[in-house]
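**Student:** Sequence first, predicted model second:
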Amino acid sequence: MGNTTTKFRKALINGDENLAYQIYESNPQLKESLDPNTSYGEPYQHNTPLHYAARHGMNRILGTFLFVRDGNPNKRNVHNETSMHLLCMGPQIMISEGALHPRLARPSEDDFRRADCLRMILKWKGAKLDQGEYERAAIDAVDNKKNTPLHYAAASGMKTCVELLVKHGGDLFAENENKDTPCDCAEKQHHKDLALNLESQMVFSRDPEAEDIEAEYAALDKREPYEGLRPQDLRRLKDMLIVESADMLQAPLFTAEALLRAHGNDKPRSFQMFSVLL
C-alpha cells in the first residue's frame, strides 16, 4: 500500500494524469483510504492531492476528488494558495522573482482542460453553513502575495478562465501586494487583448468604493431640502454687520445702521460716505 501511495503521489506531482488515474482505479484500498484534503507535508509545501490535480489541470481526477471523495477546494498550502490559485496559474507558474516561468510539454488543449476544471470548482458545494447555505469555492481568496485566482488567470492569458471568474463575481478591482489589478497583470505579461477586455469591464462595472460614495449622496438627498436662511438667521447676520461696521467707523450703532440701510448694506460704500461726512 505504501509503495502504491508513493507512486500515486509522484504521478500527481509530475502531472501524469493517465498514470495517476490508472493507479487510483486499480487499487481499491487506495480509493477507499485517499483523502484529497490531506496535506503531503512540509517537503511538499503542504499541497494536497487536490492542489496537484488542479495545478496540472487533471479534470478526470479533479472531478473524482471534488464530487466523490469530498475534496474541498478552499484548503490552503504553505503559500496560502487554494486549488483555484494553482489551477489559474495555467501552464506557467509564478516564481519567486515574480516572473512567469513556462512549464514545457503542456498539451495544446491546456486552456480548455483548465476551464473545465474551473467549472467543476465553481459548481462545487461543501458543508451546509449556519445560514442554510452551502460552502462554495472562495473565488476572491488571496494568497500570501494578495493575488486572487483572477490575478493568475489574467497573468497567464487564460481568456476562458478569466471570463468564468468574472461571470461568477471575481473582483476586477482587487489589488495584490504590488498594487496590480488583474488587468495590470494581463498587461504586464503582454496579453493586450485580455487587458483591454478587463479594462472595459472595469469601466462599466461598479467599484465598491464608488458605491459607498453614491450611497452617501443618496442619504444626503433624503434630507430636508435647503430653503435658504431663516428670518432669525438673517437678523443675526445683520446685527453682526452693524456691530462690526460701528467698531470700524468708531461710530454709534444707530449711525452705522443708518449708513448701511441707506447704501443697501454695502459696507465699503458706507465707509466711503462716512469719511466724506467727517
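**Tutor:** Looks like it arrived, so ask away. Residues are numbered from 1 along each chain as shown.

**Student:** Please count neighbours and contacts with C-alpha atoms only from this point.
**Tutor:** Will do.

**Student:** Okay, buried residues for the helix or strand in which residue 260 is found please.
**Tutor:** Per DSSP states H and E, residue 260 falls inside helix 253-262. For helix 253-262, burial by neighbour count (16 or more other Cα atoms under 10 Å) applies to 253, 255, 256, 257, 259, 260.

**Student:** And stretch 150-169, by the same measure?
**Tutor:** Buried residues in stretch 150-169 (16+ other Cα under 10 Å): 150-166.

**Student:** Please narrow these to those residing in helices.
**Tutor:** The helices, defined by DSSP state H, take in 150-156, 159-166 from the buried residues of stretch 150-169.

**Student:** Closest to residue 2 out of those?
**Tutor:** residue 152 (35.1 Å; Cα to Cα).

**Student:** ok, so what distance separates that closest one from residue 237?
**Tutor:** Using Cα to Cα, to the nearest Å, residue 152 is found at 63 Å from residue 237.

**Student:** Quick check: longest helix in this protein by residues?
**Tutor:** Looking across the chain with DSSP H, the single longest helix is helix 231-249.

**Student:** Give me the contacts around that one.
**Tutor:** The contact list for helix 231-249, computed with Cα atoms under 8 Å, 6 or more residues apart in numbering, reads 252, 253, 255, 256, 257, 260, 267, 271, 274.

**Student:** What of stretch 271-278?
**Tutor:** Residues from elsewhere that reach stretch 271-278, judged by Cα under 8 Å, 6+ apart: 249, 259.

**Student:** give me that answer again for 6 Å
**Tutor:** If you take Cα atoms under 6 Å, 6 or more residues apart in numbering as the criterion, stretch 271-278 is touched by no other residue.

**Student:** Pull out the buried positions in that stretch.
**Tutor:** Going by neighbour count (16+ other Cα under 10 Å), the buried part of stretch 271-278 is residue 271.

**Student:** my guess is residue 93 is in a strand, correct?
**Tutor:** Yes - looking at residue 93 with DSSP: H, G, I helix; E, B strand; the rest coil, it is inside a strand.

**Student:** how close does it get to residue 19?
**Tutor:** Here the criterion is Cα to Cα. By it, residue 93 lies 23 Å from residue 19.

**Student:** more crowded one of those two?
**Tutor:** Counted by other Cα atoms under 10 Å, residue 93 and residue 19 do not tie: residue 93 has more neighbours, with 20 against 15.

**Student:** try this one side by side with the last:
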Amino acid sequence: MAKVAFLGLGVMGFPMAGHLVKKGGHEVTVYNRTPAKAKAWADQFGGKTAATPAEAATGQDFVMACVGNDNDLRSVTLGPDGAFAAMKAGALFVDHTTASAEVARELDAAAVKAGFGFIDAPVSGGQAGAENGVLTVMCGGDPAAYARAEPVIASYARMCKLLGPAGSGQLTKMVNQICIAGLVQGLSEGIHFAKKAGLDVNAVIDTISKGAAQSWQMENRHKTMNDGKYDFGFAVEWMRKDLSICLAESRRNGASLPVTALVDAFYAEVEKLGGRRWDTSSLLARLER
C-alpha cells in the first residue's frame, strides 16, 4: 500500500482514482477544481479530499494527475498552491494527461531539481477502459522511477510500458492519435460507400472484420456509426486538442502528416455541425449531411 494523491476527476480520472482504492488498496487523497466532484468520489470510494493540489500532494509517495491540457497541468503542478511545491523528496509525480512532450520535459526538469521523480504517462482506452481498469499507458522518464510507478499504475492498466526518457510517453500517445484519426476516417468512408452501394453494413463489417481490415474502431464503433449515434465516447473537441499537439510536434520534428491534418479539418467541419461533444466516429456524419 502507498499513499497516493490523484489530481483531476474527469471521466478518466474519477474511475482511475477509484481503482487505486479498490484494486490497489492504496490510501488515496483526491483533488478536483470542482469540490463537489471530489466529495462525490470520496463518498463512493472512501478516500480523502483536499482543497488544493498542494494539500493533496503533501506527504504522499505518489501524485497522479489527469487534467485537460498543458495549461491545466502547469496550474496543478507549478501554479499557486501547485503540487510541486508540496511534494516530499523522493516522491514521484505521474502525469496521465494527454499533453505536449515539451511540457513533460519541462516538468521533469523541475521535478529533478526539487528532488523527486516525474513520469509522463498518457493513456489510451477511453472512458470504458478507465472504468474497467484496462487502460494502455505509455510512459516516459527515468527507468528507476518507472519501476516504482508501474505497480501503482497497474491498478487501472492492462498494458504499461516505458518508451524512453521524459516526453516519450507523450510522443507515443501522439502516434496513437495519428493512427486512430486515419482509421476512423477510413472506416467512415467504408461504411458510407457500403450504404451507397446498397450493402448490408453489419453483414459487411462482420465479414471484413475477420480479415486485414480489422481494428478496434471497426469492432466497437461500426454499429453506432451505422445507426447515426454519436452522443457518447471520446469527444471531437478532445480529439482536435490531441491532433493539434501532434501537428505542432510535427512542425518541430519535420514529420509529414498530411492525412492527420486533413482529418483534423474534417473534425472542424463536424464541430460546425454541432458535434463538438460527439464521439470521434462522427466523421461519418460529415459524409452523410
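**Tutor:** Ah, there it is. A quick note: this is a predicted structure, and the numbers were derived from the prediction, not measured.

**Student:** TM-score for these two?
**Tutor:** Once superposed, the chains reach a TM-score of 0.28 (TM-score structural alignment, normalised by the length of structure 1), with 122 aligned residues with a Cα RMSD of 5.5 Å.

**Student:** how about a markdown table for the contacts of helix 231-249 of structure 1, with distance to residue 121 of structure 1 added?
**Tutor:** Shown next, in a markdown table, are these (distance: Cα to Cα, whole Å):
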| residue | distance to residue 121 of structure 1 |
| --- | --- |
| 252 | 85 |
| 253 | 82 |
| 255 | 85 |
| 256 | 82 |
| 257 | 80 |
| 260 | 79 |
| 267 | 75 |
| 271 | 81 |
| 274 | 86 |
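
**Student:** Pick out the most distant pair among these.
**Tutor:** It's 252 and 267 that sit farthest apart of these, by Cα to Cα, at 15.2 Å.

**Student:** Show me which helix runs longest in structure 2.
**Tutor:** The helix that spans the most residues within structure 2, counting by DSSP H, is helix 168-196.

**Student:** circling back to that earlier point, pipe the buried residues of helix 253-262 of structure 1 into TSV and attach distance to residue 55 of structure 1 per row.
**Tutor:** Conversion of the buried residues of helix 253-262 of structure 1 to TSV gives the following (distance: Cα to Cα, whole Å):
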residue	distance to residue 55 of structure 1
253	87
255	89
256	86
257	85
259	87
260	83
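
**Student:** Now flag whichever of those residues is closest to residue 192 of structure 1.
**Tutor:** Proximity of the buried residues of helix 253-262 of structure 1 to residue 192 of structure 1 was ranked by Cα to Cα; the top entry is residue 260 with 68.9 Å.

**Student:** Now residue 42 of structure 2. Nearest residue, chain neighbours left out?
**Tutor:** Spatial nearest neighbour of residue 42 of structure 2, chain neighbours left out: residue 48 (5.9 Å); criterion: Cα to Cα, 6 or more residues apart in numbering.

**Student:** I figured that neighbour hits residue 27, correct?
**Tutor:** No - contact criterion Cα atoms under 6 Å: residue 48 of structure 2 and residue 27 do not qualify, at 8.4 Å.

**Student:** would residue 268 of structure 2 count as being in a helix?
**Tutor:** Yes - under three-state DSSP, residue 268 of structure 2 sits within a helix.

**Student:** how many neighbours does it have?
**Tutor:** A count of nearby residues for residue 268 of structure 2, using other Cα under 10 Å, gives 16.

**Student:** Find the nearest non-adjacent residue to it, please.
**Tutor:** In space, residue 268 of structure 2 is closest to residue 240, 7.9 Å off (Cα to Cα, 6+ apart).

**Student:** My guess is residue 102 of structure 1 contacts residue 156. True?
**Tutor:** No - the criterion here is Cα under 6 Å, and residue 102 of structure 1 misses it with residue 156 at 9.6 Å.

**Student:** Next up, the contacts around residue 19 of structure 1.
**Tutor:** No contacts exist for residue 19 of structure 1 under Cα under 6 Å, 6+ apart.

**Student:** how far away is it from residue 5 of structure 1?
**Tutor:** As judged by Cα to Cα, residue 19 of structure 1 and residue 5 of structure 1 stand 12 Å apart.

**Student:** Nearest to residue 209 of structure 1 among the buried residues of helix 253-262 of structure 1?
**Tutor:** Using Cα to Cα, residue 260 comes nearest to residue 209 of structure 1 of the buried residues of helix 253-262 of structure 1, at 50.1 Å.

**Student:** and the gap between the closest one and residue 277 of structure 1?
**Tutor:** Distance, residue 260 of structure 1 to residue 277 of structure 1, using Cα to Cα: 14 Å.

**Student:** So what's the residue count around residue 66 of structure 1?
**Tutor:** Neighbour tally, residue 66 of structure 1, other Cα under 10 Å: 21.

**Student:** Residue 61 of structure 1 and residue 199 of structure 1, how far apart?
**Tutor:** Look at residue 61 of structure 1 and residue 199 of structure 1: by Cα to Cα, they are 35 Å apart.

**Student:** for residue 100 of structure 1, same thing?
**Tutor:** Taking Cα to Cα, one finds residue 100 of structure 1 at 22 Å from residue 199 of structure 1.

**Student:** neighbour-wise, which of these two wins?
**Tutor:** Each of residue 100 of structure 1 and residue 199 has its neighbours counted (other Cα under 10 Å); residue 199 has more, 19 against 16.

**Student:** Now that one: closest residue in space, sequence neighbours ignored.
**Tutor:** residue 183 (6.1 Å).

**Student:** Okay, and that neighbour sits in which element?
**Tutor:** When elements are assigned from DSSP H and E, residue 183 of structure 1 belongs to helix 182-188.

**Student:** how about that helix: buried residues?
**Tutor:** Neighbour-count burial for helix 182-188 of structure 1 [16+ other Cα under 10 Å]: 182, 183, 184, 185, 186, 187.
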